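> Only the shape, not the letters, is given here:
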């Protein structure tokens, strides 16, 4: 299956590691070079802004979906291919999902985690079949950004609160190329990538 449009979740703040801003910018550029449309939350700062900058700089399509209250606070940007202003955070996520062939999760905080866990939950209960990937980008320390989360999830599995099948349902990759390969395989053949620390 050809991935034509990917919804990217990531931080609206820059964080403390500038390498992650570079990762977001390169992800945007890399998707654009492959002809893949970027769908994201419409923000203009942090990793979100870097993602959009990277895609637009390569002539790519970028679709932003943002609630009106964020536009009122001037958190959005107007130079996107499309900007959809919606009424609520719930509508924002639903519209982002409607536009996506896959979900790609970059480094982020509480909002990014909430988005990831919601679409993962939706997939588990059969509300959609869209594949999901965590981009486990290396931080300045050399560790993959999502390794602490992956360790916590394995602990939750060992405690009996999440199944092995659920953990296997998320692609985990250190590079964009590997993430796209995993997403395409899942979209076309239903193959899985086991979610475990160090993967």
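Cool, got the structure. Keep in mind the model is a prediction, meaning the values are calculated, not measured.
> okay, CA-based contacts and neighbour counts for the rest of this
Noted.
> quick one, strands of the chain?
Along the chain, the segments classed as strands by DSSP state E run 5-9, 37-40, 62-67, 82-86, 102-105, 132-135, 170-173.
> Please render those strands as CSV that adds distance to residue 21 to the earlier fields.
As requested, these are arranged in CSV below (distance: least, Cα to Cα, whole Å):
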stretch, distance to residue 21
strand 5-9, 14
strand 37-40, 15
strand 62-67, 17
strand 82-86, 22
strand 102-105, 14
strand 132-135, 13
strand 170-173, 18
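> what ranges do the helices span in this structure?
Here the chain has its helices, by DSSP state H, at 18-33, 46-57, 68-72, 89-98, 110-124, 147-158, 164-167, 176-189.
> Relative to residue 2, which of those is closest?
With respect to residue 2, and counting by Cα to Cα, the nearest of those is helix 176-189 at 6.8 Å.
> quick one, the closest one and strand 5-9 angle?
With axes from the mean of the first three to the mean of the last three Cα atoms, to 10 degrees applied, the angle from helix 176-189 to strand 5-9 works out at 120 degrees.
> tell me the angle helix 176-189 makes with helix 18-33.
Orientation of helix 176-189 against helix 18-33 (the same axes, to 10 degrees) gives an angle of 50 degrees.
> who does helix 176-189 touch, helix- and strand-wise?
In terms of contacts (3 or more Cα pairs under 8 Å, 6 or more residues apart in numbering; DSSP states H and E), helix 176-189 is packed against strand 102-105, strand 132-135, strand 170-173.
> try this one side by side with the last:
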């Protein structure tokens, strides 16, 4: 059964634990964090304190916002420093990646994907899959910094055209280039009562 739309109180951000080669990726992370804090929302993320993950968390905390980090025990020394983790508003340590992803889904009212690698891609694809299966109607956004996600979006269009995404209207996240427009778009989508296409349509 399709879940109801709920007001936006928290945003889950998927992104790389590395900074990437383009400095704009890190700046986008910090800017998104600032925007989340400015709108009074809570960040839910993978708990890393390095790379783009660290930039988002820093952007939130340096502007007085709240951060929930969710990280498996085996990644605590790989993706984060334990000292930095102690500065988070809330830290949840899970046994494995499956628990981490499920808890992130439970804690979040919307999802934003910044540039990242295989893990980042796997996380947002799973959320899109659950959307296709009708398990949620939470807004999903590809933060398309410098067209980073263009190949992925082209692949999604190709799969849909070839008849492999049978409920395409449920798996079309918003695609937003302007980092400052992301949080307002999510808030607008979360308050919409015009149906799932409004919530999940591409911008």
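On my side now, so go ahead. In this text the structure is predicted, and so the values were computed from the model without any measurement.
> Once they're superposed, tell me the TM-score.
The TM-score (TM-score structural alignment, normalised by the length of structure 1) is 0.87; 191 aligned residues with a Cα RMSD of 2.0 Å.
> still on that earlier bit, any chance of the helices and strands packed on helix 176-189 of structure 1 in JSON lines, with distance to residue 154 of structure 1 too?
Converted to JSON lines, those look like this (distance: least, Cα to Cα, whole Å):
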{"stretch": "strand 102-105", "distance to residue 154 of structure 1": "19"}
{"stretch": "strand 132-135", "distance to residue 154 of structure 1": "15"}
{"stretch": "strand 170-173", "distance to residue 154 of structure 1": "13"}
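> could I get these as TSV with mean neighbour count and distance to residue 5 of structure 1?
Putting these into TSV (neighbours: other Cα atoms under 10 Å; distance: least, Cα to Cα, whole Å) gives the following:
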stretch	mean neighbour count	distance to residue 5 of structure 1
strand 102-105	23	7
strand 132-135	25	13
strand 170-173	24	17
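> Out of the ones you listed, flag the one nearest residue 1 of structure 1.
Smallest distance to residue 1 of structure 1 across those (Cα to Cα): 11.0 Å, for strand 102-105.
> So which elements touch that closest one?
When contacts are defined as 3+ Cα pairs under 8 Å, 6+ apart, strand 102-105 of structure 1 packs onto strand 5-9, strand 132-135, helix 176-189.
> Mind telling me what residue 96 of structure 2 corresponds to in structure 1?
Aligned counterpart of residue 96 of structure 2 in structure 1: residue 88 (TM-score structural alignment).
> same deal with residue 152 of structure 2?
Aligning on TM-score structural alignment places residue 152 of structure 2 opposite residue 149 in structure 1.
> quick one, what contacts that match?
Residues counted as contacts of residue 149 of structure 1 (Cα atoms under 8 Å, 6 or more residues apart in numbering): none.
> Equivalent analysis for the one 3 residues further on, please.
Going by Cα under 8 Å, 6+ apart, residue 152 of structure 1 touches no other residue.
> Please report the distance of it from residue 84 of structure 1.
With the distance defined as Cα to Cα, to the nearest Å, residue 152 of structure 1 ends up 35 Å from residue 84 of structure 1.
> Then residue 48 of structure 1?
Taking Cα to Cα, one finds residue 48 of structure 1 at 16 Å from residue 84 of structure 1.
> more neighbours, these two?
The neighbour comparison of residue 48 of structure 1 against residue 84 (other Cα atoms under 10 Å) goes to residue 48, with 26 against 15.
> What is the aligned counterpart of the more buried one in structure 2?
With TM-score structural alignment as the criterion, residue 48 of structure 1 lines up with residue 53 in structure 2.
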